[in-house]
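Colleague: Can you look at this prediction? I've put the sequence above it.
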Amino acid sequence: MRATTTLPDLTRQHREGFIETLEGLTLDDWLVPSLCREWRVVDVAAHLAWAPVMGAGEGIVAMIRSGFSMNRLIARSAIGWSSRGQEAILDQLRDNARTGARPIGMPPVAALSDAVVHGLDVRRPLGLLGQVPPESLAPLADFVLGTPWPMNAVIGGSAKRRVAGVRLVATDVDWTHGAGPDARGSAEALVLLLHGRVPAPSELTGPGAEVVLARL
């Protein structure tokens, strides 16, 4: 990150950018399948709206009903929350951007991760430009690579295992990770890869690209 850009600043900017994207969508766009399996755009938006403000009691009840599966809890909650409607979703997203709300027990960078990655989950299927400033790559990579099992199950699985034996090289910011054959890509492509999403083959180049794409 640039010295003048703080983590809260980045998170707020991404959240506000996501709100602007949603405000420009048609009713049909809200129902388009996202990159998140079984979630539509509206479900992703509902997840970003209410996951950061879920109370401890509500979370315990939802966990029990989901058979103590965090992934099942997240998936079911988002679909349930989406029934509250677009205006309620947008109002809650605006409140989260204003207050800096984040899920209980999660570090501040988790809110940035959600805003960036789920923003791409929505924008890519709709053919919209991503919003991944290069300075957000380093904190997101540190977060996802440093999150151990079982918590990494909710952020795309083990990024560390996915990129083992490969050197990731960003083409739009001074950032590298690992050792081995190079896999080169933009900050956006590398964020997708680290979070278990599949970038287009043309977005990753170098002898290590084929290795990491085969693991997705």
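Modeller: Cool, got the structure. Note that the structure is a prediction, hence the values are computed from the model and not measured.
Colleague: hey, let's count contacts and neighbours off CA atoms from now on
Modeller: Will do.
Colleague: And Ser82, how far from Gly130?
Modeller: Relative to Gly130, Ser82 is positioned 23 Å away (CA to CA, to the nearest Å).
Colleague: before we move on, what about Ala49?
Modeller: The value you get for Ala49 to Gly130, if CA to CA is used, is 19 Å.
Colleague: Same drill for these two, tell me which one is more crowded.
Modeller: The neighbour comparison of Ala49 against Gly130 (other CA atoms under 10 Å) goes to Ala49, with 26 against 17.
Colleague: For that one, list the residues it contacts.
Modeller: Neighbouring residues of Ala49 by CA atoms under 8 Å, 6 or more residues apart in numbering: Ile89, Leu90, Gln92, Leu93, Asn96.
Colleague: Any idea how many residues pack against the residue lying closest to it once chain neighbours are set aside?
Modeller: Distances taken as CA to CA, 6 or more residues apart in numbering place Leu93 nearest to Ala49, at 4.8 Å, with adjacent residues excluded. For Leu93, the count of nearby residues is 24 (other CA under 10 Å).
Colleague: try it against this one:
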Amino acid sequence: MDVDEKWRTIAEQRTALAEVLAGLSPGDLDRPSLCAHWRVRDVAAHVALTPCSPGLPGILAAAVRARGDFDEVNRAMAVAHAERLGAGLADELRAVALSRRRPVITTVDNLLFDTIVHLQDVAVPLGLEVEAPRDGAREGADRVWRMGWPFWARRRMRGLRLVATDTDWVRGAGEPVHGSIRDLLLLLTGRTDVALPRLHGAGVRRLTSPG
């Protein structure tokens, strides 16, 4: 995918997330997402907030308040944005869908997998089946495989060979784990409990074994 294709996919995923949110009850918005300690509305607000980043000084100030815990920085900013927007979350996502602004500390490749995965973080707990864009998920899986923090995917998947069943993507060496590229992306980004029922192959038992 070239850069324009990546941004188009990000825009499509933001719009799809807005469609999921539209008409949700306050109770549904307050459901736990796949992200620990994040509500559905917080994840959506995080996606909406991305083009409106407070900038590096604001992020650093928030990091100081959170004593260097960047996960808590992200969560606190998302919660605050969710409370500000209230029922306007879907409209905000539509308004920023085409924006190519991004925080200085991230890249379009990171935003691509982040947006795809967060749509699933919202849809799955709501019992909705939302298809992930195959090319985007493949690019996202590649990016997560290459990076270290925060997922450490190659280290966690050592001894396994991940094989996508719906596109040309194979990574790692060892016992095979087969699944769609969407489910492999969810696995790589730590959504193991959600991905596992959809995966098959000799390596799956290693993923279910404690330690």
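Modeller: That came through fine. The model shown is predicted, which means the values in this text are computed figures rather than measured ones.
Colleague: Need the TM-score between these chains.
Modeller: Once superposed, the chains reach a TM-score of 0.90 (TM-score structural alignment, normalised by the length of structure 2), with 208 aligned residues with a CA RMSD of 2.0 Å.
Colleague: thinking again about what came up before, can you tell me the SS state at the residue nearest to Ala49 of structure 1?
Modeller: In three-state terms, and counting by DSSP: H, G, I helix; E, B strand; the rest coil, Leu93 of structure 1 is helix.
Colleague: longest helix anywhere in structure 2?
Modeller: Identified as the longest helix of structure 2 according to DSSP state H is helix 3-21.
Colleague: Point me to the residue sitting closest to the centre of structure 2.
Modeller: Val117 (2.7 Å; CA atoms, centre = their mean).
Colleague: From what I see, that residue and Leu186 are in contact.
Modeller: Yes - under the criterion of CA atoms under 8 Å, Val117 of structure 2 makes contact with Leu186 at 6.8 Å.
Colleague: Asp114 of structure 2 sits in which helix or strand?
Modeller: Element membership for Asp114 of structure 2 (DSSP states H and E) is helix 108-123.
Colleague: The following helix or strand past that helix vs structure 1, mean deviation?
Modeller: Sequence order places helix 134-146 as the next helix or strand after helix 108-123 of structure 2, per DSSP H and E. After superposition onto structure 1, helix 134-146 of structure 2 sits on average 1.5 Å from its aligned residues (mean CA distance after the TM-score superposition for structure 1).
Colleague: quick one: the following helix or strand past helix 134-146 of structure 2 aligns where in structure 1?
Modeller: Toward the C-terminus, helix 134-146 of structure 2 is succeeded by helix 153-156 as the next helix or strand (DSSP H and E). Taken onto structure 1 by TM-score structural alignment, helix 153-156 of structure 2 occupies residues 159-162 there.
Colleague: Verify the contact between Arg75 of structure 2 and Ala44 for me.
Modeller: No - Arg75 of structure 2 is beyond contact range of Ala44, at 11.3 Å (criterion: CA under 8 Å).
Colleague: neighbour-wise, which of the two wins?
Modeller: Ala44 (31 against 18).
Colleague: Do I have it right that that one meets Glu19?
Modeller: No - Ala44 of structure 2 lies out of contact with Glu19 (CA under 8 Å); the separation is 11.3 Å.
Colleague: Looking at structure 2, name the residue matched to Val191 of structure 1.
Modeller: Mapped onto structure 2 by TM-score structural alignment, Val191 of structure 1 lines up with Leu185.
Colleague: where's that match, which helix or strand?
Modeller: Using DSSP H and E, Leu185 of structure 2 falls in helix 181-188.
Colleague: Can you give the distance of whatever helix or strand comes next after that helix from its chain's centre?
Modeller: Once helix 181-188 of structure 2 ends, the next helix or strand along the chain (criterion: DSSP H and E) is helix 192-195. How far helix 192-195 of structure 2 lies from its chain's middle: 13 Å, per CA atoms, centre = their mean, to the nearest Å.
Colleague: Show the subsequent helix or strand relative to helix 192-195 of structure 2.
Modeller: helix 204-208.
Colleague: how close does Glu5 of structure 2 sit to Glu12 of structure 2?
Modeller: Distance from Glu5 of structure 2 to Glu12 of structure 2, by CA to CA: 10 Å.
Colleague: who's more crowded, the two?
Modeller: For Glu5 of structure 2 versus Glu12, the count of surrounding residues by other CA under 10 Å is larger for Glu12: 18 against 12.
Colleague: Can you name the residues that contact the more buried one?
Modeller: Ala97.
Colleague: Quick check: closest non-adjacent residue to the match of Val191 of structure 1.
Modeller: Ala141 (5.1 Å).
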